[in-house]
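1. My questions concern the predicted model and sequence given below.
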Amino acid sequence: MFRQALRSCVRPAGSLVSLARAPTGLSAVTRQNLRPVYRSVTPLKSIANTYRAYSDEAAAVQEEISDPAPTRDVVNFKELTQLGVHGSLIDAIVKDMGYESMTPVQSKTINPALKGTDIVAQAKTGTGKTIAFLLPMLNRMISEDRSLASRNASRRARSDDIRGIVLSPTRELAEQIAVEARRLTRNTGLVIQSAVGGTNKTQMLRNTQRQGCHLLVATPGRLNDLLQDSRSGIDAPNLAALVLDEADRMLDVGFEQELNQIIQQLPDPATKVRQTMLVSATIPDDVIRLARTMVRADDFEFVQTIPENESLTHDKVPQHVVPVSSWANVFPALFELLDREATKAAENPDSPPFKAIVYFNTTSMVELAGEVGFSRKREGLTNVPSFSIQSKLTQVQRSRAADMFRKARSAILLSSDVTARGMDFPNVTHVIQVDVPRSREDYIHRLGRTGRQGKEGEGWLLLPPQGVQSARKMLAGLPIKQNASLVSAEADIEAGDLPPIHQQFQDLIQRVPRSIMGSAYTSLFGASGQKQELARDLYHWATRGWGWPQPPGVSAKWAHQMNISASHLNISEGGRNWSRDRGDRGDRGNRGSDLDEPADAFEAMGRQARSDRAPTWRGSQGGRGYGRAGSYGRNDGYRRDRNSQPSSW
């Protein structure tokens, strides 16, 4: 098995065969990594002649050292009984949930995970990966304690005997995983609890201490808090399995310290062996660093679930970019687009109901859009309800909004990046992004909320003038086409004679609290690289679009920190900063080079993930590819089709 080769990378080999017997086509890096592998009694006849790391070399090694008649991977859930999966779990999937065949991600992950080896899986969202890690995890818990399969086990559950933990970067995703786990365990005695930030800790502990817990789904901050609290009663001395879902996102939002502290508080793997599964859409260097601390180096498999020639979501979904002439045109263009697409869907009986997610870069912009959207619905200007999800809302409010949007036949969700990964919102027909995203990765993850499970969808990007240049570089190579069909996008607010929807916005904005407008105003400066030009544009938006005599007042200190001259700002002694909102996440930036030889199996894993899937984008001038705005990078984990052409807009 390939993981035997990985073990040999970190443990001394027995008798080694001379490297002279290695295929001459191998690179120096590969020869060094595979030197310990040549202890096999059976000679290796052939290995891939280029260094593509695990996926291809694993196939070559596997071909030579596996049994003559390798076991076929199970692809139907019913067949999992052959691999020892408990019947109660299979019945829940097949009979209750109605699934028969596994998705490719499920088949590629479940089969090796059931062997007990640790797993590092690169997998996209929307591919069934939740069941892919939950099923082996739950089965391992039952295998270690058969009594958990009985419904009576729920009566004996305790909060200090947790057998499995799933960590998620966001509250919404954690709650979604917990719901899926409860569906899988309905025929067993396993008790599922969730622990996420933004909820009442005392109430959660009361429920867990009263009902017990076998599987805990949590966000890192809340779990770390519970484990450090000696009075919580939360403990996991018999931990059988640990899963980190969306590991790259978890590190991206600053949970690395909490994750390290959590690991230190869990049982020592030397005394209680546990299976660890780390799932990530991308494999940047910080994920590799995390894997080194959590995954057994001598017993793990890297599962690549993205076929090399697969057409990714962002290749299949039609994408439109609408450059707008000013920030004063952004909301009118957005409402024109929403109204037009909703009407089009309503008039076509063969079209799915209009259901859209609108992404903004900052929480304050979501707040502003939510206020105006609510007023539009109240005034009867639209029949489509809208909901908001952003980090300033309580978890109860966020969960309620997510549930209502999920259940709605036709609706609009206004969101920051808290819903961009892992969240499953069915039947989303449109993803609309306002302003240039912080990274190419963010753009693709947001777009991935539509076009899921073979359904159709489309993406729209509304770009104010300050973001066009950076967006061209960041998104080069994606099949994005410029769209000039929105009349309000190019209207000249200074010349007057505006389309009716501009006047509609100007009327509605008068009802929005000034604090929300001020926060939205200052939040736009956080990520902009052209702050002076932005200040000039926002001055006209505030004075002409809002009807204010001056933009929101700001302090001289704030202007200095933003490096903006007083021109087009409203500097006042009592000026407020309004908001320090710079969004729900920050950029990782470039994190390392691929020039050195891999230090170990983990680094080689990361390079394989990047070399096969990293985009080879071209900028508008045909220069080097940009991983993120303003920085070169190869850690994005996405692949550009070799035949695709640079964007034309």
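-> Yep, that arrived.

2. Going by C-alpha atoms from here, please, whenever you check contacts or count neighbours.
-> Noted.

3. Count residues in the vicinity of the residue lying closest to residue 116 once chain neighbours are set aside, would you?
-> On the basis of C-alpha to C-alpha, 6 or more residues apart in numbering, the spatially nearest residue to residue 116 that is not a chain neighbour turns out to be residue 275, at 6.3 Å. Using other C-alpha atoms under 10 Å, residue 275 has 26 neighbouring residues.

4. Which residue comes closest to residue 490 once chain neighbours are left out?
-> residue 325 (5.3 Å).

5. Would you mind confirming that that neighbour is in contact with residue 491?
-> Yes: between residue 325 and residue 491 there is a contact at 7.4 Å, judged by C-alpha atoms under 8 Å.

6. does residue 373 really touch residue 367, like I thought?
-> No: the criterion here is C-alpha under 8 Å, and residue 373 misses it with residue 367 at 9.8 Å.

7. rewinding a little: how far away is the residue nearest to residue 490 from residue 462?
-> Using C-alpha to C-alpha, to the nearest Å, one obtains 10 Å as the distance from residue 325 to residue 462.

8. one more structure, for comparison:
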Amino acid sequence: MEQWRMLGVPDVIIKALVDQNFNSPTVIQSLTLPPAILGRRDILGAAETGSGKTLAFGIPIINGILEIKEKHKNEIIVNEKNQNVGWQCSDIDDNIEDIEPEHAEEEDLSEVNLDENGIGCVRVINNIEIDEYPGIQDLQMKNVDKSKCKPLYALILTPTRELAVQIKNHLVSAAKYTDIKIAVLMGGMAAVKQERILSKGPEIVIATPGRLWELLDEGNLHLSQIDSVRFLAIDETDRMLEKGHFQELQKLIERINANGKKARDRQIFVFSATLTMVHDIPDYLMKKKQRHVKSKIFKLTPGQKLQKIIEMLNIKKPKIVDLTKGSGTAESLTECRIACTFDHKDYYLYYFLKRHAGRTLIFCNSIGCVKRLATLFSILECNPLPLHAGMQQRQRLKNLERFQADDNGVLIATDVAARGLDIPNVEHVIHYQVPRTSESYVHRSGRTARAQKEGITVLMMEPSEKQNYSKLCKTLGRTEDIPTFPIVDRLLIAVKERVDVARDIDKLELKCRRDNAQKGWLKKAIEDMDMIVDDEQVDSSMETKEAADLKRQLKARKNRLASLLSKPLFPKGFSGRYLDMNLNLNVTDNENKAIDIMKKIIEENPKKAKRKMTVVKRTPIKNINRNTKIKKKRLNK
């Protein structure tokens, strides 16, 4: 507790932190909490994923709100002498009793001289602190009940819905022994329910930009105070502030900075694992720059990127804390890659999942890829859980909970799961497709090797992804290839057979769904035309020979796959189909984890593991022939 107390953290927060076994602060927290709490500095923090950035801005916000509320508790709202200290012009329609009923009885309305328009002078008590209650003047004009004039002290913006929920959970736990109310606003959930939550006046609002702007644009009274918030935090800022992302965020920033006086008193927190990372100009912008000589498009330096954020958010007293290294990833993270052709990625992915048990997170670049992999690996009985922006929010959160509850769970996701999510004990992160930016690679890989734990990230790449891979290595300062993950190619024959049968089943099921949809359309058309036809006649007319053959093929494929899945995939001493006397590998033993195997290879053969940057095209599996020594040599090489 003394370590936290030395940083300026109050005991009421320390007690909640100890309950969560946060017995000592992390490095980023040790460097940011003193200037934030004791010096009230604006913080720009960059640290590796899993380093505790959420509490680095959450604790100062909670502490600041507690100080403000304590200050209000000790202030004397009414001047004891009730002296007439000033006059101002006011609209007579204002209902004094609705604003300050305890003083309305003392008000001598006979002293108010009205003109023909009903406007006069009323006495004002100047020692009432309305600055700490943002937006109260607007609420007075609308004759809102006093209970609805609760202040909004802090606003936290995040790029994804799941991250917003996670931040809320962290802050609720840290404010466990306080009376601070926290609300989360995000798309995919009922807006009416969120408006009902806002009517209770939460002091902290955590939101995604789209839903926040929607409710603000509709005139929500509690959110109308955002230009007067005392604390503003933006998590995973680099992507949110990029041009073309989150158009609502630019409008929100303009609205927040509308009140210049309040902006000067505001404390701002900006955090991201890639805050100081810059990447090359995209190809389409580079072509535009080449066409126009006077183009202002240029690559930012880390200092220019930070300066742009400072100017955009109107930061006055910045304290920059950068703990990121050149690689951008955690020291406890082991990186490797698998080079293969496009058609063989499914084989290597299935091989990895069956060979190395553990909680695995698979990233794709598109929703279509997530859906295809989820369907294919469901057929292979790997029980994958999809996660992408096209799903309902309730299902997204449900899949996350299921993934966290399963020690050998498989989650297939787009980049909505890449930033900020703290999923415990993720052992493997697999990039099924090379990410388009180095920031995405760092954030994806950061879902493992969190809080000083070890983890492995595997980059699956095909020749057409060479350009993205080269850009990634260049941005991360890599002059050598990422080490290659070891795969026993002779064991892939059994893997290939299973995956191919599953692919056939997927295609046949798709055809069956299309036929059923056509059948349903025909029935609906008959009903719309008020035709009377026997159901047996309709079924017999649509039950063609092709449909019957399709069902037989599907049944045969399913039986074949069930037979394959009932047998061990990697029997000891066998390569899957042929007896191999030279294979000394106990492939049924999963005690050797993927990270241990990779670390051992790097330690034993550091030169072989790291080569000059090239893209290796693996020998196609269909060319594996046990009778051809030349092909075996090429494969082993």
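-> Yes, it's here. Remember, it's a predicted structure, so these values are computed and weren't measured experimentally.

9. Quick TM-score on the pair, please.
-> With the length set by TM-score structural alignment, normalised by the length of the second structure, the two chains reach a TM-score of 0.60; 417 aligned residues with a C-alpha RMSD of 3.4 Å.

10. Show me which positions of the lengthiest helix in the first structure end up buried.
-> In the first structure, taking DSSP state H as the definition, the longest helix is helix 330-347. By neighbour count on 16 or more other C-alpha atoms under 10 Å, the buried set for helix 330-347 of the first structure is 330-339, 341-343, 345.

11. which SS state does the residue nearest the centre of the first structure fall under?
-> In the first structure, the C-alpha closest to the average C-alpha coordinate belongs to residue 421, at a distance of 2.9 Å (C-alpha atoms, centre = their mean). Following DSSP: H, G, I helix; E, B strand; the rest coil, we place residue 421 of the first structure in the coil state.

12. Residue 134 of the first structure versus that one, what's the distance?
-> For residue 421 of the first structure relative to residue 134 of the first structure (C-alpha to C-alpha), the value is 18 Å.

13. Map residue 368 of the first structure across to the second structure for me.
-> Here residue 368 of the first structure is matched to residue 372 in the second structure, going by TM-score structural alignment.

14. any idea which element its match lies in?
-> Taking DSSP states H and E as the criterion, residue 372 of the second structure maps to helix 367-379.

15. Same check on residue 456 of the second structure?
-> strand 455-461.

16. which residue packs closest to whatever residue of the second structure lines up with residue 302 of the first structure, ignoring adjacent ones?
-> Here residue 302 of the first structure is matched to residue 320 in the second structure, going by TM-score structural alignment. Leaving out its chain neighbours, the residue that sits closest to residue 320 of the second structure by C-alpha to C-alpha, 6+ apart is residue 44, at 4.8 Å.

17. Can you get me a residue count around residue 156 of the first structure?
-> Residue 156 of the first structure has 12 nearby residues by other C-alpha under 10 Å.

18. For the residue nearest to it when sequence neighbours are not counted, which residues are in contact?
-> Sequence neighbours aside, residue 212 is the residue nearest to residue 156 of the first structure in space, at 7.6 Å (criterion: C-alpha to C-alpha, 6+ apart). By C-alpha atoms under 8 Å, 6 or more residues apart in numbering, residue 212 of the first structure lies in contact with 154, 156, 157, 158, 159, 160, 191.

19. With respect to residue 105 of the first structure, which of these is nearest?
-> residue 191 (26.2 Å; C-alpha to C-alpha).

20. For that closest one, what is the corresponding residue in the second structure?
-> Checking with TM-score structural alignment, residue 191 of the first structure has residue 181 as its match.

21. Go ahead and confirm its match touches residue 204.
-> Yes: with contact defined as C-alpha under 8 Å, residue 181 of the second structure and residue 204 form a contacting pair (6.5 Å).

22. for the helix holding residue 372 of the second structure, packing partners?
-> Counting contacts by 3 or more C-alpha pairs under 8 Å, 6 or more residues apart in numbering; DSSP states H and E, helix 367-379 of the second structure is packed against strand 384-387, strand 410-413, helix 492-528.

23. quick one on the thing from earlier: can you list the neighbours in contact with the helix or strand that the longest helix of the first structure is followed by?
-> The C-terminal neighbour of helix 330-347 of the first structure among helices and strands, as given by DSSP H and E, is strand 355-359. Applying C-alpha under 8 Å, 6+ apart, the external contacts of strand 355-359 of the first structure come out as 366, 409-417, 427-434, 446.

24. Would you mind giving the residues in the second structure matched to the helix or strand encompassing residue 607 of the first structure?
-> Using DSSP H and E, residue 607 of the first structure sits within helix 601-613. Against the second structure, there is no aligned range for helix 601-613 of the first structure (TM-score structural alignment).

25. Residue 181 and residue 204 of the second structure - which one has more neighbours?
-> residue 204 (25 against 14).

26. Map that one across to the first structure for me.
-> That one, residue 204 of the second structure, aligns with residue 215 by TM-score structural alignment.

27. got a list of what that match touches?
-> Residue 215 of the first structure neighbours (C-alpha under 8 Å, 6+ apart): 162, 163, 164, 165, 166, 190, 191, 192, 193.
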